[in-house]
Structures are given as structure tokens and as C-alpha cells.
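Asker: Turn this into a model:
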Amino acid sequence: MKPTEFKKRFQSAFGELPDGVDLDLGKFREFPREQVESLQISEKDKSILREVGFPEDAAPFLSFTYNLERMNELQSSLGEEFASFRVFGHNGSGDFISIDEADGSICYHNHDNRMQRIFINSSLSQFAEALCLMAEAIEADYSIDFIGALSDIDSAAWKDRTFWPSEYEMMKE
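Answerer: Got it, this is the predicted structure:
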């Protein structure tokens, strides 16, 4: 999926709002160019951040408000083992969402459980597709095969103790 396709697909998942109603749904934010260029990730993933940015907010309860700082620089109590994590968002509990430059994966760190790393997706591109899929599932009142579609996008994202299984079930309730 090209960056512009990601943005269009994500924004179109919200459907039409009545005239005069603006909820800022699907608003994208840009990241500092020098931070994007310094990332040690694939060009495909960099191009998303470079060309369209990322949604300011997305289901399930995610916000993308950080500027790709190194996790151990944002939180000085964290050691060098957190230097490969570039923070670009947080979940509803305030846990950092980051890109792991060691392998390009997306994860969050559970601050209530000694910064336990929780896998989200194998790459930023796959995370972008998963966010679109979640928005589409919500709009379709969960009638689409989210599990099957997510497995096609990123088979590692549906394993036990990863982000999506519990979040999807919680959103359906």
C-alpha cells in the first residue's frame, strides 16, 4: 500500500458526517524530516512518515504525538537497551508506542509491567494497514473478518501475547 493510499483508506473508513459536523477524524500529522531520515528502517516504512505522516489518533485508543525520539532519551531512567526504540505514539494507558530500529517492528512497552515489550506489527507498513482494517471493522460494526484479514497482512500480529487479539476483543464488547 502506497503512503497516499494508506491516508485515503484510513480517512474513508469513517464514512460521511452530517454537514457542519467536524470531529477531526482522520487528521494526519507530520514528523520532523531529520528524525524520519535518521530512522534505521526500510525505505517503504520511512516513505509513509515522510509523505503522509500518521493519524493523530486511531482505534483502539492510540495517539501519535511524539517525534520519533529515542525511548531512553524521553525517559532517562531507561538504559541503553531502550536506545533502539523510537517513540512516535502512546496507547490509552500512556505506554509508549515505538519503532524498534533493530528489526523495524512496532511495539509498545507496558510501563505497569517493568516496560515489558508487547509486539504490535512486524513493520510500520503493516501497522498502517492494521489501523485501516480496525477503522473499517468498527465502521462495519465488526461484520468483516478482522482476524483473517490481519493474519493476511501480518501473521505474527495475531499470536498470543501480542497487541491485536486482546484489543480487538475489547473493542467488540
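
Asker: Every contact and neighbour count from this point should use C-alpha atoms.
Answerer: OK.

Asker: What ranges does this protein have for its strands?
Answerer: 28-29, 54-55, 57-58, 62-63, 69-70, 85-90, 96-100, 106-110, 116-121 (DSSP state E).

Asker: a markdown table for those strands, including distance to residue 11 and mean neighbour count?
Answerer: Shown next, in a markdown table, are the strands of the chain (distance: least, CA to CA, whole Å; neighbours: other CA atoms under 10 Å):
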| stretch | distance to residue 11 | mean neighbour count |
| --- | --- | --- |
| strand 28-29 | 9 | 15 |
| strand 54-55 | 9 | 24 |
| strand 57-58 | 10 | 20 |
| strand 62-63 | 15 | 20 |
| strand 69-70 | 26 | 17 |
| strand 85-90 | 19 | 23 |
| strand 96-100 | 21 | 27 |
| strand 106-110 | 21 | 22 |
| strand 116-121 | 21 | 20 |
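
Asker: between the ones you listed, which one is nearest to residue 1?
Answerer: Nearest to residue 1, of all these, is strand 54-55, at 14.1 Å by CA to CA.

Asker: who are the neighbours of that closest one, in terms of helices and strands?
Answerer: Packing contacts for strand 54-55, counted by 3 or more CA pairs under 8 Å, 6 or more residues apart in numbering; DSSP states H and E, involve strand 28-29.

Asker: Before we compare anything, build this one as well:
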Amino acid sequence: MILPEEFNDKWDIKNNGPLIKVNSKDLSNLNFSNQLKEFLSVGGIPETPPPYLELTSSEAFLRPITDTFDMPEEFRKYWFLGSNGNGDPICIVEDHEHIVFLNSSDQYKEVFINSSLNQFAECLLSYSLMIDKAIEINGEDAYIDNDIPDSTLNWLRKEIERIDSKSMEDECFWSFEIHNLCES
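Answerer: From the prediction side, this is the model:
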């Protein structure tokens, strides 16, 4: 699993955008593990990473989703991180710190992304590296045109499987994302 400092060093801010870091004092009273708190304060999370995610630094960031959106109380266990390309909320599940999104077109059904914030960040890093590899091989518009070599997609699939095998199960975010890249 990637360490916060390692992620911070490997994330290419120039090409992939800034990292959001949370002041450790702002995290001290939250009921999260020290590992998660350290990742948020030292490593940070990308603000607008591919694939079309928007992780926000607004007031809504890292609060129970029910404090920001009009949602039933049973959603209080979800802590808001941002949204995916469809506008579905990406959250940390309070009790086990999994990263999920809530599918707004399916009654906010929970869709698994990663087992931890560290693994989520590492998958985002691998996805960004996949884009870089595709561009290197097939030119500047390779990702936009979905002209990604099979070898590069296979590399990404193996990388995400290595990082967090659960994230590649059917009906999970990363499995779906890679499937879409392969089908287009």
C-alpha cells in the first residue's frame, strides 16, 4: 500500500493538478484511523483526477453527507469527498473507511471503489500513469479518443488488481471503468 509521502512524491501536480491536503488539526476530532488522517494531511488527494472525478476542498469536504445534502439519516455514515463524472457523491464510509460512490440513478446504492484511501489514491495514480503511457504510445489525444493500447489496459488491470483486488470485482467502480475503456 502506498504511503502518503510516496504518493505525494509520485503525483505529477503539473500534469494532473493539485493535491488537497487537510490540516491535521482539522482532523484531530474526527473518528477516523490515524492512517487515514495521515494520508489526508501528508499525502493529500488530487483535486480533479481522472477518470473525471472532482474531489473538493469546499466546506462540504469531509463532512457527513447529510450535513451538506438533503439525505435520510441512514446516510450519515458517509463522509463526502467529492463526485464522479455523473455527479454521484464519492464518500468515505465511516465505520470501515472504504471509499464508495452513491449511485444517484439507483436510489443512492453504495458502489465500492477501494478498501482504503491509500488504495484509492494509488489507483488514481495508476490510472494517470496509464493515460501517460497511452499518450506516449499513441499521441496526445490517445485517452480522449480512447486509443489506448491493449498492453496498457492490461497493465492497468493488473496494477489495480495488485493494489486492491476487491476493487476489480463485478459491479465495482474500477472494474466498470476498465471495462468501459476496453469496450470503446
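
Asker: May I have the TM-score of the superposed chains?
Answerer: Put the two chains on top of each other and the TM-score (TM-score structural alignment, normalised by the length of the first structure) is 0.84; 162 aligned residues with a CA RMSD of 2.0 Å.

Asker: mind putting the strands of the first structure in CSV, distance to residue 157 of the first structure included?
Answerer: As requested, the strands of the first structure are exported to CSV (distance: least, CA to CA, whole Å):
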stretch, distance to residue 157 of the first structure
strand 28-29, 24
strand 54-55, 20
strand 57-58, 17
strand 62-63, 17
strand 69-70, 24
strand 85-90, 18
strand 96-100, 15
strand 106-110, 10
strand 116-121, 5
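
Asker: Next one: the nearest residue to residue 16 of the second structure once chain neighbours are set aside from residue 109 of the second structure, what distance?
Answerer: Spatially, and ignoring its direct neighbours in sequence, residue 16 of the second structure is nearest to residue 49 (6.5 Å; CA to CA, 6 or more residues apart in numbering). To residue 109 of the second structure, residue 49 of the second structure is 23 Å away according to CA to CA, to the nearest Å.

Asker: so stretch 148-156 of the first structure corresponds to what in the second structure?
Answerer: Aligned using TM-score structural alignment, stretch 148-156 of the first structure spans residues 158-166 in the second structure.

Asker: Residue in the first structure paired with residue 101 of the second structure?
Answerer: Matched by TM-score structural alignment, residue 101 of the second structure corresponds to residue 108 in the first structure.

Asker: hmm, back to that, tell me the contacts of the residue mapped onto the residue nearest to residue 16 of the second structure from the first structure?
Answerer: Under the alignment (TM-score structural alignment), residue 49 of the second structure pairs with residue 58 in the first structure. Neighbour list for residue 58 of the first structure: 26, 131, 135 [criterion: CA atoms under 8 Å, 6 or more residues apart in numbering].

Asker: For ChimeraX, what selects the buried ones among these?
Answerer: Selection of buried members from those for ChimeraX, criterion 16 or more other CA atoms under 10 Å:
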select :26,131,135
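
Asker: what ranges do the helices span in the second structure?
Answerer: For the second structure, applying DSSP state H gives helices covering 4-10, 13-16, 24-27, 34-38, 65-68, 117-138, 150-163, 173-183.

Asker: From the chain's centroid, how far away is the last one?
Answerer: If you compare the mean C-alpha spot of helix 173-183 of the second structure with that of the full chain, they lie 14 Å apart, counting by CA atoms, centre = their mean, to the nearest Å.
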